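Chemist: dropping the sequence and predicted coords here.
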Amino acid sequence: MDEKVGDLIQLLEERDLMENTIIVFQSDHGFSREEIALGGGGTAGIYRGSKFSLFEGGIRVPAFITWRGRISANNVEDSFVTNIDWFPTLAEMCNIKLPVRKIDGKSMVPILNGKSDKGTHKTFFWQSLGTRENPQWAVRDGQWKLLHRPYEAEEEELTEDGYFLVNLKDDPAETTNLAGSHPDIVNNLFEKYSTWIKNVDQQK
């Protein structure tokens, strides 16, 4: 992959296109442990979870963007943004009007321009795997994150209803379930998730 990325950059340089080309590189999930990939490989550092998991190791991935002469080089940003934000971001950078319909992503341009240090989403939702009646899902609101039946969790770690609550500021590695000591936060985040999934179902 390194060689092919290098080939692409070289071609753009040869054709004098670097100043007119935006390059984005991002993984779509954490490292794999799949049998089909011979056990996969890699590490998420301190973060728990891997591909398919809604723990941070499965969904927190590095991303890079470069646009020579337009985006400052060598900046590192740790604001909370998501892959759905690339669509409105690239549209704004290229002066392309967005379609007139609901778009979940939000432009990262203020962050990339150094005019904001806030993420694009205060609240965000995920759902995958499991069954329709008992899915794996998660909701993040600020630094609080509630997971339901998270892949790669031990059954004894979860509440009777399958919840795992964490404050990412205090516990970024998601080691301790706080659901039992913060039922009010669990209920609040569950209500947010319930409203979101109903809206998703209505739009199908």
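Modeler: Ah, there it is. Bear in mind that the values here come from a model prediction, so they are computed numbers and not experimental data. Residues are numbered from 1 along each chain as shown.
Chemist: hey, let's count contacts and neighbours off CA atoms from now on
Modeler: OK.
Chemist: can you map out the helices along this structure?
Modeler: Along the chain, the segments classed as helices by DSSP state H run 2-14, 56-59, 86-93, 109-112, 183-202.
Chemist: among these, which is the most enclosed?
Modeler: helix 56-59 (a mean of 22; mean count of other C-alpha atoms under 10 Å).
Chemist: what sits up against that helix?
Modeler: By C-alpha atoms under 8 Å, 6 or more residues apart in numbering, the surrounding residues in contact with helix 56-59 are 28-31, 44, 47-53, 172-174.
Chemist: take the one below as the second:
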Amino acid sequence: LGYADLACYGARNVKTPHIDRLASQGLRLTNAYAAAATSTPSRYGMLTGQYAWRRAGTDVAPGNAGMIIRPEQYTMADLFKAAGYRTAAFGKWHLGLGDKTGTQDWNGLVTPGLTDLGFDESYIMAATADRVPCVFMHNGRVADYDPTAPIEVNYRQNFAGEPTGRTHPELLYNLRSSHGHDMSIVNGIGRIGYMKGGGKALWKDEDIADSITRHAIDFIREQSQRAEPFFVYLATNDVHVPRFPHPRFRGQSSMGLRGDAIVQFDWSVGEVLRALDSLGIADNTLVVLSSDNGGVIDDGYDDRAEELLGGHNPSGRYRGYKYSAFEGGTRIPAIVRWPGVVRAGRSSEALVTQADWLASFAALLGVQLPTEAAPDSRDQLAVWLGQSRRSRPWILQQAADKTLGLRDERWKYIA
């Protein structure tokens, strides 16, 4: 999701009423950045408060990667757990599972997992929608596991007799690849990596948003009924490829599948906001919305995204897209809402990065971070609450090719 992909950030070819409402009721940050221009290092930075370039093995992860955040590291979930919150993660994970790459037994408990990182509950995709295994993981085990179709995953070679997008393009009945994404075929869509089995556990791409959103809302409702504080990390798959939204969202924008996926994302946000309202806990819930990197147009599938832009630029007036060291690679939309605490309808040009989220939450909760925790995170709570416009003096950003960008209040240096 790019900086300018939402109506409240200037998009004209797609409507995002629920996120617009969130922005009108909270603070819209206009100088917010992901820690990196791709998913894995960006999420690593946000959840640990440490720039990913400080650690080897934090590049974009294959679907069979071992867990990149190690159990001994302090995470955002650990912080909330220490403050007495029940914690949960839903959606796209892309930070690895299990001890070592390629050694997971997907037919049993995959450990270490999210419970070792401070999450009490989890319902996640092991990696991304374009990478195998194409199954959800519920608390460390494949959700809806089908014992008649044991799962095997390999990122080096295919399994005998299994069709691929490269050898059997006629089986790509839902989406064809524009580049890459021509290995195993699941739901008529080519993927990265090879898998065998899965049976009834295999997801249908058009149902991913419904499934993730439903599980998140069920958790919120359960915690509300228990009157227990909760922390939810909800990582929707939209607008990541393959863009294959549910049929009810098709044609809801003028930008084809990419635009319709943004509409679907907006719906997911709206469902969560509606749940908070119906449960009577909206005024006591801090909501932070952001993206893990800048937008991208053609990201491996022939979904006509470039053809149907209609003058739209996911990066707005900025140069570059996802993967890039330029502004469009890491500048993201970011909204903070807390009714009665965060003043509504305001915007801030303060320079912030997602790596700051952890220290900011610690300040809010009154929790002292361990000495070695979150070395790159800075407390921005005063900015969130509208009590200060003071920026960080500088932030660092990482491109896909490991190029670093240094941004201060006026300039950006790329090296």
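Modeler: All right, it came through fine. Computed from a prediction, not measured in an experiment: that's the story for all the values here.
Chemist: nearest to D78 of structure 1 among the contacts of helix 56-59 of structure 1?
Modeler: When the contacts of helix 56-59 of structure 1 are compared for distance to D78 of structure 1 (C-alpha to C-alpha), P172 wins out at 13.1 Å.
Chemist: from F125 of structure 1, how far out is the most centrally placed residue in structure 1?
Modeler: Centrality entry for structure 1: nearest residue to the mean C-alpha point is T82, 4.4 Å, by C-alpha atoms, centre = their mean. Counting by C-alpha to C-alpha, to the nearest Å, the gap from T82 of structure 1 to F125 of structure 1 is 11 Å.
Chemist: same thing with N187 of structure 1?
Modeler: As defined by C-alpha to C-alpha, N187 of structure 1 lies at a distance of 15 Å from F125 of structure 1.
Chemist: same question for L165 of structure 1.
Modeler: Following C-alpha to C-alpha, the distance that separates L165 of structure 1 from F125 of structure 1 is 14 Å.
Chemist: between these two, who's got more neighbours?
Modeler: Neighbours per residue, other C-alpha atoms under 10 Å: of L165 of structure 1 and F125, the larger number sits with L165, 27 against 16.
Chemist: please pull up the equivalent of that one in structure 2.
Modeler: The pairwise alignment with structure 2 leaves L165 of structure 1 unassigned, based on TM-score structural alignment.
Chemist: thought L165 of structure 1 was touching D141?
Modeler: No: checked against C-alpha atoms under 8 Å, the pair L165 of structure 1 and D141 is beyond contact range at 11.3 Å.
Chemist: map R390 of structure 2 across to structure 1 for me.
Modeler: In the superposition onto structure 1, R390 of structure 2 corresponds to K118 when matched by TM-score structural alignment.
Chemist: how many neighbours does its match have?
Modeler: K118 of structure 1 has 15 neighbours, counted by other C-alpha under 10 Å.
Chemist: just give the nearest non-adjacent residue to it, would you?
Modeler: Closest residue to K118 of structure 1 in three dimensions, ignoring its sequence neighbours and counting by C-alpha to C-alpha, 6 or more residues apart in numbering: S79, at 5.9 Å.
Chemist: mind checking the SS state of A216 of structure 2?
Modeler: Under the three-state scheme (DSSP: H, G, I helix; E, B strand; the rest coil), A216 of structure 2 adopts helix.
Chemist: let me see the contact set for it.
Modeler: Contacts for A216 of structure 2 were tallied using C-alpha under 8 Å, 6+ apart; they are F90, V232, L234, V272.
Chemist: and what of M93 of structure 1?
Modeler: The contact partners of M93 of structure 1, taken as C-alpha under 8 Å, 6+ apart, are V109.
Chemist: what's the match for it in structure 2?
Modeler: Under the alignment by TM-score structural alignment, M93 of structure 1 pairs with L364 in structure 2.
Chemist: quick one: that match from S388 of structure 2, how far?
Modeler: As judged by C-alpha to C-alpha, L364 of structure 2 and S388 of structure 2 stand 15 Å apart.
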